[in-house]
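Participant: model the following, please.
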Amino acid sequence: MFRERAKRVLLSSAKETTEKIKKVVDEGNYYGAQQMYKSFSARYTGAERYLDALNILQSGACLQLENGQVTCGAELAVLFVEALVKGKFPYDDDTVDRIRKIYKKFPRIPVPQHLDLADDDDMQRLQEALGAAKTRVDGCSSFLKAAIRWSIEFGAHRNGSPELHDMLAEYIYSESPEVDMTRVSYHFVRGKNPKKFASTLVNFMGKCYPGEDDLAIVRAVLMYLSLGNLRDANTLLDEVKKQVQSREVEFPRTELMQLINYLLQTLQRDALPLFNMLRQRYKSSIDKEPVFNEFLDEIAEKFYGVQRRNPMQGMFGDIFKMMAG
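Facilitator: Modelled structure (predicted):
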């Protein structure tokens, strides 16, 4: 007990500590500063001065990221979340705002375009840029996924903070050299900004391979519906239709799109027989992506109380969600 009290007394204020380490960063000694951030924050945490630890880690993460030290900044950002958990900080707007401030410091750097891939120097530039992009996405994802887990444990919705899901979806989409729309959609549907999601989908439609546009829209709508969220599913589709009119993007006219339009109307009423008829009528299109049937099973359970006949049926969807998350 006496030793713990002594620790609290001997440690200086977080402000003094951050100013001391900032001088090391300003000298360009990023590695030395990183060790100091980790060492001092561990001491404050050990002394149960969790708020001081948070202040040091937030300052360090932001400063390292501002200086392009993504790996260092991401590591401190994850430690910031670990301090939230150890200090049992509740999920609230103030803490989400602190997380957002760190998130905004993660660099956004476009991959070089119009390179001559036959040129060795250009090829090396491209490889370096792709490697740096992967580092940014992996670092930011680790940080925000940890923050989402914290939010679930300390007071957010059972799917985690919608704000954090939106941040992660936006960063993955903007910074990944090859976009995985399944991962992006997984987080957007757990967010609270279907209009932003619609803008992202329309942007994706303008540059995706032929035949991927309707799959991306249908997957997004089914994901919303599998969570029981009919309102945002409708908002998303309406927004996509509006936005393609103002851009040079063609709205897909396929059987899958017909299915989605009919499905959204059907789910507004007690019409299980019609729901089953739609599944049968569009079976060949639905089977293009096996997970669509899994989503439709979940939708039948959410909206009509249809119990799965085989408990193993949900296994594929669970694996899919783990991969997407």
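
Participant: switch to C-alpha atoms for all contacts and neighbour counts from now on
Facilitator: Will do.

Participant: how much space between K134 and K321?
Facilitator: Between K134 and K321 the distance is 21 Å, computed by C-alpha to C-alpha, to the nearest Å.

Participant: cool, and C62?
Facilitator: From C62 to K321 the distance is 31 Å (C-alpha to C-alpha).

Participant: and those two? Which one has more around it.
Facilitator: C62 (23 against 13; other C-alpha atoms under 10 Å).

Participant: that one and R100 touch, don't they?
Facilitator: No - checked against C-alpha atoms under 8 Å, the pair C62 and R100 is beyond contact range at 10.7 Å.

Participant: for the closest residue in space to L65 that isn't next to it in sequence, what are its contacts?
Facilitator: What sits nearest to L65 in space, not counting adjacent residues and going by C-alpha to C-alpha, 6 or more residues apart in numbering, is G73, at 5.0 Å. Contacts for G73 (C-alpha atoms under 8 Å, 6 or more residues apart in numbering) come out as 60-65.

Participant: secondary structure and distance to P290 for those residues - can I get that in TSV?
Facilitator: Shown next, in TSV, are the contacts of G73 (DSSP: H, G, I helix; E, B strand; the rest coil; distance: C-alpha to C-alpha, whole Å):
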residue	secondary structure	distance to P290
G60	helix	45
A61	helix	41
C62	helix	42
L63	helix	45
Q64	helix	43
L65	helix	40
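
Participant: and which of the residues you listed is nearest R183?
Facilitator: The closest of the contacts of G73 to R183 turns out to be L65 (C-alpha to C-alpha; 24.1 Å).

Participant: pull the residues that contact stretch 44-58.
Facilitator: Counting by C-alpha under 8 Å, 6+ apart, 4-5, 7-8, 11, 13-15, 17-18, 37-38, 40-42, 76-77, 79-80, 83-84, 86-87, 98, 102 sit against stretch 44-58.

Participant: cool, stretch 28-40 as well?
Facilitator: With C-alpha under 8 Å, 6+ apart, stretch 28-40 has contacts from 17, 21-22, 24-25, 53, 56-57, 60, 64, 69, 72, 76.

Participant: let's compare: structure for the following, please.
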Amino acid sequence: MASRSELGLERVKQKLEKCFESGDFYHTHQMYRTIYFRFKRQEKYAECKDIMFEGAERLLSKGELNSGADLAKLYLEVLSKGSIQADSEIMKKLAKLHSMMKPSSPERVDFTGECLQYSTVLGDLSDKKAFGHPNMHRLLALNYWAETNFRDAKYHFTRSLDGTSCALMLIEYHLSKGYKSEVDLFIAQTVLQYLCLNNQRTATVAFYVYTRWHPNVDGPPFVLPLLNFIWFLLLAVETRANLAIFTVLCERYKSFLARDPMYNVYLDKIGQLFFGKAVAPSERHPAGGLLGNMISQLMTELDEEVGLGVYSEDVD
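Facilitator: Modelled structure (predicted):
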């Protein structure tokens, strides 16, 4: 026999359905909140989470943005208070609710931060210093990309492990918003940011996908010096090259790295992470070994064949 509490909950659910079917979304919202507080008092978070997700999704789908966002927040509270693991399915549900919210609304901004906080605390993060699970960042990035909000998409992609999608987004971003002369800047900054976050693998994937599929890029080796620098840098990181090689690279491409003052900031961090210390580009050391010889030879060939000085930012 059902308890009085269970019978009362069933009556609330029946009333909720009638309100929703009749288009009375105000009282639908209130019924969902009643259910939330009943389960909360009993600490039945596992039973409550699916109902809160259902309510948020239904109201958002009807254009009830404030009420839907409120239930989405309660859904997150249930997940957090119940210490429910941030697995891939739950993160997909959070991303779905995120995609249904009005892009510029304060509710969505708050929800984004709360999703990342939840995935940080209850996700299977290996990097405990990170803010937000890489998969949560990836799903948010895909939402922003679909909205052609390339700036926010890039921010979240660089904190994900999806270098392929990041590169394809950057190609679309450059072709639709950038100047022809910026084709190398779009990927260079992203690769350096990935490396600063100690994400070598994703940096490499993003670089090779971008340079393979961008219609205005050929190589390697590349006509554009900055792309050659990034290529050599990734090789140096992958082969655990010594500090001397890194120093020579920075010195050799110093004039092209001056295009963005942030590059030296990134390279200082990359020097610490992968080459043992921060190094100023002006500090010269002999570069030896197989990689050093290969880089030296390629640099000479590039000087002879395409010239490091032929590229101008003023080209349209």
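
Participant: W150 of the first structure: neighbouring residues, count only.
Facilitator: 22.

Participant: could you find the closest non-adjacent residue to the aligned residue in the second structure for it?
Facilitator: Superposed on the second structure with TM-score structural alignment, W150 of the first structure falls opposite Y118. Of all residues not flanking Y118 of the second structure in the chain, S80 sits nearest, at 6.5 Å (C-alpha to C-alpha, 6+ apart).

Participant: how many neighbours does the one you found have?
Facilitator: S80 of the second structure: 19 neighbours (other C-alpha under 10 Å).

Participant: name the helix or strand for the aligned residue in the first structure for it, please.
Facilitator: The alignment partner of S80 of the second structure in the first structure, by TM-score structural alignment, is V85. Assigned by DSSP states H and E, V85 of the first structure falls within helix 70-86.

Participant: next SSE after that helix?
Facilitator: helix 93-103.

Participant: what is the orientation angle of the helix or strand just after that following helix with helix 93-103?
Facilitator: Downstream of helix 93-103 of the first structure, the first helix or strand assigned by DSSP H and E is helix 120-153. Here the directions of helix 120-153 of the first structure and helix 93-103 differ by 170 degrees (axes from the mean of the first three to the mean of the last three C-alpha atoms, to 10 degrees).

Participant: what is helix 120-153 of the first structure packed up against?
Facilitator: helix 70-86, helix 162-175 (3 or more C-alpha pairs under 8 Å, 6 or more residues apart in numbering; DSSP states H and E).

Participant: please determine how far the residue nearest to L65 of the first structure is located from N67 of the first structure.
Facilitator: When G73 of the first structure is compared with N67 of the first structure (using C-alpha to C-alpha), they lie 9 Å apart.

Participant: I'd like to know how far the residue lying closest to Q200 of the second structure once chain neighbours are set aside sits from P225 of the second structure.
Facilitator: Closest residue to Q200 of the second structure apart from its sequence neighbours, by C-alpha to C-alpha, 6+ apart: Y194 at 6.7 Å. Separation of Y194 of the second structure from P225 of the second structure (C-alpha to C-alpha): 20 Å.

Participant: the residue nearest to Q200 of the second structure touches V205, doesn't it?
Facilitator: No - Y194 of the second structure is not in contact with V205 according to C-alpha under 8 Å; the separation is 10.6 Å.

Participant: the two: who's more crowded?
Facilitator: Shown here are Y194 of the second structure and V205; by other C-alpha under 10 Å, Y194 has more neighbours (24 against 18).

Participant: looking at the helices and strands packed on helix 120-153 of the first structure, which is buried most?
Facilitator: Using mean count of other C-alpha atoms under 10 Å, the stretch among these with the greatest mean number of neighbours is helix 70-86 (a mean of 23).

Participant: just want the angle from that one to helix 93-103.
Facilitator: 170 degrees.

Participant: between the helices and strands packed on helix 120-153 of the first structure, which one is closest to V218 of the first structure.
Facilitator: Across those, closest to V218 of the first structure is helix 162-175 (C-alpha to C-alpha), at 17.5 Å.

Participant: that closest one vs the second structure, average distance?
Facilitator: On superposition with the second structure, the mean distance recorded for helix 162-175 of the first structure (mean C-alpha distance after the TM-score superposition for the first structure) is 1.3 Å.

Participant: so which bit of the second structure is that helix matched to?
Facilitator: Going by TM-score structural alignment, helix 162-175 of the first structure sits over residues 134-147 in the second structure.
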